[in-house]
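J.: predicted coordinates and the sequence they were generated for:
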Amino acid sequence: MDFPPRCNLARDKENQVCKLRKSLYGLKQSPRAWFGRFTESMKNFGYIQSNAYHTSFFKRDGRRLTALIVYVDDIVVTGNDTGEQLKLQKYLSQEFEMKDLGDLKYFLRIEVARSITGIFLSQRKYVLDLLTETGMLGYKHVDTFIKINHKLCEDMDQEPTNKEQYQRLVGMLIYLAHRRPDIAYAVSVVSQFIHSPCVSHRNTVDRILRYLKSAPGKGLTFSKNRDLEVVGYTDADWAGSVTDRRSTSGYFTFVGGNLVT
């Protein structure tokens, strides 16, 4: 290494080193050091770190709540306490170099649209990019994401397909299913065969992609409701798996009429 410019250290001395006092981009320990510094600052400002999601921080004042989530170096702040949000932004700007990008519109490939009735989340660009990458954009769309009474199973006699490509596609569909609950069941079926996928499994994945083409902009709407009633539903088939006769269960939960899980 060369000494930094304008360094006044005697360069004729042997075995001299520079002590790194600030983690820089490119160093393996820099993300951990930055997040440790960020966590310490949030706690000093009165926020509590979530035990379930360590990148989430909360501050409650009576009925008012402010929440913050950080992903790498992107931060989202929300809540019903506008004054506290402004104080938090000012505090973080003093502690770190930050830029306010305004209302949330795009985060982790999730598109956010607002109206007087609520918030709409979708992944239209994500779907179109996925269709373009797989070459399915020119295919004809289908109305159903999986065949009724399908008999997919681990059949060793079938022709195998590209394992790495199959796993990558299923992983991308799993991430998409959080905003597209209509494909959640089909994605759960194809994800059961990621260790030994066959042509029939890949055909089902392609069918899901063709189904997505019919309406790439579908998503979830979170409406403004005064109540926060929690309602859940669950169901299961009976020994539906052809391979091991196990059952497949499913559930979904509403909070104030809005789907959250």
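T.: Sure, I can see it. This structure is a prediction, so every number in the text was calculated from the model and none was measured. Numbers count the residues shown, from 1 in each chain.

J.: from now on I want contacts and neighbour counts done on CA atoms only, so please keep to that.
T.: Noted.

J.: show me where the stretch 1-150 of the chain has strands.
T.: Assigned by DSSP state E, counting those that start in this stretch, the strands in the stretch 1-150 of the chain fall at 48-49, 56-61, 64-71, 74-79, 106-107, 110-114, 118-122.

J.: which residue comes closest to Tyr139 once chain neighbours are left out?
T.: Sequence neighbours aside, Arg210 is the residue nearest to Tyr139 in space, at 6.9 Å (criterion: Cα to Cα, 6 or more residues apart in numbering).

J.: the one you found contacts His141, doesn't it?
T.: Yes: at 4.6 Å, Arg210 and His141 qualify as touching, with contact defined as Cα atoms under 8 Å.

J.: below is structure B, check it against A:
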Amino acid sequence: MGGRVSEPTTKASQFVVAILAKSGNIVTLYQLDVNNAFLYGDLHEEVNMTLPEGYFTENDKQTEGNMFISLFVYVDDIVITGNDIDEIKRVKTFLNSKFLIKYPGVLKYFLGVEVLRNDENICISQRKYCLELLNDYSMLGSKPANTPIDLGLCVVCSPSEKDNLLSNITKYQKLFGRLIYLTLTRPDISFVVQILSQHMHAPLQSHLNLSFRTLRYLKGSHGKGVRMVKGNELSLKAYCDADLGKCKLNTRSVTGYLVYFCNSLVSWKSKKQATISSSSAEAEYRAMGLTACEIIWIINLLRDLNINVKLHVELMCDNSSAIQIAAYFS
């Protein structure tokens, strides 16, 4: 990746944005798999995330940016894309000379995520992963639930006579580790997973019961995913909201946001705020700040993919006081 995005492994939204950004072009995303990646030893060489000063000659600088190759790396799984098929082949040949590489071909299945595409749409889902999760917890025959959590439900934080601490918390922790990964393509369960994941070290019986309620919801919607439509208008739009004092552990507010690129959902999050907010305006303003950080990150990612996004970016918020505060400091 380029200088603005310098992560050692792929971020979830990075993977989604890359799929959408390249879906409208002729160049396709390809998948590579490194066999026995951990047997190649430690890396002692210096690695430049940006090309060092003096690398380009004057003639090279004139054509800089016309060709690019991007690799999205997660341990030993790699997705490669770019705007030059011949250069992609050269990169694949070079990698094959250094490592034992498998070439599954065009990207269809990556880290438990299925990528389905036609001429107009792309859909990413974790259907197989979800069914395996339901099977492991014997929930394939359960009665489906319509929602992942009851509306207005207050999650209990302290144990009682009727709601004791779990004697074996490992089962609960393993379940939520898998549910957290499932939120990669399931924004509809982000909120309930965010709530219950706070009790990983002291879960109650009611928390486990609610987690199985979430599994029953997944039973009826295991095939759902994120649908992305090709679009010519390269614009970003975001929505954010905050729930004042939603967390019963410390009365912190909860932020939620959605970010759209080309009218397709590419990033989402439900997260507890770092500090306590004294008013709804303050909570909403903090939510706007977190959303703005994600927008900037996505813009930089798109630039590294050689895509210039349309500015300005619309950030939608339903609190007039927070909007006025943001306008005052802009």
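T.: Nice, I can see it. Predicted model, so just to flag it, every value in this text is computed and none were measured.

J.: any idea what the TM-score is?
T.: The TM-score (TM-score structural alignment, normalised by the length of the first structure) is 0.75; 219 aligned residues with a Cα RMSD of 2.6 Å.

J.: comparing Arg210 and His141 of the first structure, which shows the higher neighbour count?
T.: Neighbours around Arg210 of the first structure and His141, counted as other Cα atoms under 10 Å, are more numerous at Arg210. The numbers are 23 against 18.

J.: so which helix or strand takes in the aligned residue in the second structure for the more buried one?
T.: With the correspondence set by TM-score structural alignment, Arg210 of the first structure lines up against Arg216 in the second structure. Taking DSSP states H and E as the definition, one finds Arg216 of the second structure inside helix 205-219.

J.: could you point out which element follows that helix?
T.: The helix or strand immediately downstream of helix 205-219 of the second structure is strand 225-229, counting by DSSP H and E.

J.: distance between that following strand and the chain's centre?
T.: A distance of 13 Å separates the centroid of the chain from that of strand 225-229 of the second structure, by Cα atoms, centre = their mean, to the nearest Å.

J.: mean per-residue distance, that strand to the first structure?
T.: On superposition with the first structure, the mean distance recorded for strand 225-229 of the second structure (mean Cα distance after the TM-score superposition for the first structure) is 1.7 Å.

J.: show me what contacts whichever residue in the second structure pairs up with Glu164 of the first structure?
T.: Residue correspondence to the second structure (TM-score structural alignment): Glu164 of the first structure is matched to Thr170. Counting by Cα atoms under 8 Å, 6 or more residues apart in numbering, Thr170 of the second structure makes contact with nothing.

J.: same question for the one 4 residues further on.
T.: By Cα under 8 Å, 6+ apart, Lys174 of the second structure lies in contact with nothing.

J.: just Glu233 of the second structure next, same as before
T.: Neighbours of Glu233 of the second structure in contact, by Cα under 8 Å, 6+ apart: 262, 310.

J.: alignment lookup: it to the first structure.
T.: Using TM-score structural alignment, Glu233 of the second structure lines up with Asp227 in the first structure.

J.: report how many residues lie close to Ile208 of the first structure.
T.: So Ile208 of the first structure, with other Cα under 10 Å, has 22 neighbours.

J.: pretty sure it sits against His141.
T.: No: contact between Ile208 of the first structure and His141 fails when scored by Cα under 8 Å: they sit 9.4 Å apart.

J.: now the helices for the stretch 101-250 of the second structure?
T.: 127-136, 170-182, 190-196, 205-219 (DSSP state H, counting those that start in this stretch).

J.: what residues in the first structure pair up with the shortest one?
T.: The counterpart of helix 190-196 of the second structure in the first structure, using TM-score structural alignment, spans residues 184-190.

J.: list the buried residues for the matching stretch?
T.: 184-190 (16 or more other Cα atoms under 10 Å).

J.: need those residues in CSV with distance to Thr261 of the first structure, can you?
T.: Converted to CSV, these look like this (distance: Cα to Cα, whole Å):
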residue, distance to Thr261 of the first structure
Ala184, 11
Tyr185, 13
Ala186, 16
Val187, 15
Ser188, 15
Val189, 18
Val190, 20
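
J.: of those, closest to His201 of the first structure?
T.: Among these, Val190 lies closest to His201 of the first structure (Cα to Cα), at 6.3 Å.

J.: name the nearest residue to that closest one, sequence neighbours excluded.
T.: Take Val190 of the first structure and drop its neighbours on the chain: the residue closest to it by Cα to Cα, 6+ apart is His201, 6.3 Å away.

J.: ditto for Ile183 of the first structure
T.: Computed as Cα to Cα, 6+ apart, the closest residue to Ile183 of the first structure that is not its neighbour in sequence is Ala177, at 6.1 Å.

J.: cheers, nothing more for now.
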